[in-house]
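>>> Task: produce atomic coordinates for the following.
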Amino acid sequence: MTSSRPTDPLHGVTLEQIVTRLADRYGWAELGRRVPIRCFTDNPSVHSSLKFLRRTPWARKKVEDVYLDMLKDL
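As a prediction, the model looks like this:
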């Protein structure tokens, strides 16, 4: 029996975990520079970001791409 490991690095990672880790690593200002959306630049919070990202697929994709880039750097 072989152990299969998911090849998708986003497997099992919630959007909340992604936003929290990015905010901790880069800070809101840098995150807003990398992904220029108001939920990161104007009074940012995890709650407001999640609300927006869950409704906006293109923004969520950008955030996931930044997260994947961060994982490569680690």
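
>>> Could you use CA atoms for every contact and neighbour count after this?
Will do.

>>> Spit out the contact partners of Gln17.
Residues counted as contacts of Gln17 (Cα atoms under 8 Å, 6 or more residues apart in numbering): none.

>>> what's Thr7 in contact with, if anything?
Applying Cα under 8 Å, 6+ apart, no residues contact Thr7.

>>> structure for this one too, so we can compare:
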Amino acid sequence: MQVGYPMIEQQQNNPLHGLSLDTMLTELVAFYDWKILYAALRLECFNINPTMASCLKFFKKTEWARERVEGFYLYRFKRMPKGSSAQFELKPRERGFGDGIVPRKPEELTLELVAEMRAKATADYEAMKRNEGQGRPRYGKDKPRAQDGYAQNKRTNTNKPAPSQDPTNPWGK
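This is a model prediction of the structure:
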């Protein structure tokens, strides 16, 4: 009688599969630099006398920081499409992407661009907080709705292309 090998589950399509933390950090530092990584991620290991050894030691001990770097690697460096809210409940190494989705070129970042993105995110957060404080619902059943159900899908700005309705296009462009 021949003993069979256990079936090996097919790994989800994830650029982090088989990628060591050392390799990932080397790629990030080579493409960006310590200053841009610090500006984008706000991790002190990238700011105060950064070295590969000290950063790796910190990330191996600090799970939340490692997950932040892995998320940055997936969505800024590899520019993978954003997942559903259920996907974001998972750790970056556990997330999967559909078959055939391949990473794109890394997003170019400068210190000025990171500062602009941070300022916009802060302004959006403050606006959301102001709306919550005024008792107006931001989401939910009390939110006023358009008369016909299709009005929500109409484009308001004709300068921007409409998102693709093609289900095989994960980036919606």
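
>>> which residues of structure 1 fall in helices?
15-34, 38-41, 46-55, 57-73 (DSSP state H).

>>> now, of the ones you listed, which is deepest in the fold?
helix 38-41 (a mean of 18; mean count of other Cα atoms under 10 Å).

>>> by contact count, what packs against that one?
helix 15-34, helix 46-55 (3 or more Cα pairs under 8 Å, 6 or more residues apart in numbering; DSSP states H and E).

>>> Kindly name the residues of structure 2 that line up with it.
Per TM-score structural alignment, the counterpart of helix 38-41 of structure 1 in structure 2 is residues 44-47.

>>> what do you get for stretch 50-65 of structure 1?
So stretch 50-65 of structure 1 sits over residues 56-71 in structure 2, by TM-score structural alignment.

>>> any idea how far Arg34 of structure 1 lies from Ala59 of structure 1?
11 Å (Cα to Cα, to the nearest Å).

>>> oh, I was asking about Asp69 of structure 1
From Asp69 of structure 1 to Ala59 of structure 1 the distance is 15 Å (Cα to Cα).

>>> Which among the helices of structure 1 is found nearest to Pro9 of structure 1?
Closest approach to Pro9 of structure 1 among the helices of structure 1 (Cα to Cα): helix 57-73, 7.6 Å.

>>> relative to helix 46-55, how tilted is the closest one?
110 degrees (axes from the mean of the first three to the mean of the last three Cα atoms, to 10 degrees).

>>> Using JSON lines, please lay out the helices and strands packed on helix 38-41 of structure 1 together with distance to Asp8 of structure 1.
Shown next, in JSON lines, are the helices and strands packed on helix 38-41 of structure 1 (distance: least, Cα to Cα, whole Å):
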{"stretch": "helix 15-34", "distance to Asp8 of structure 1": "14"}
{"stretch": "helix 46-55", "distance to Asp8 of structure 1": "20"}
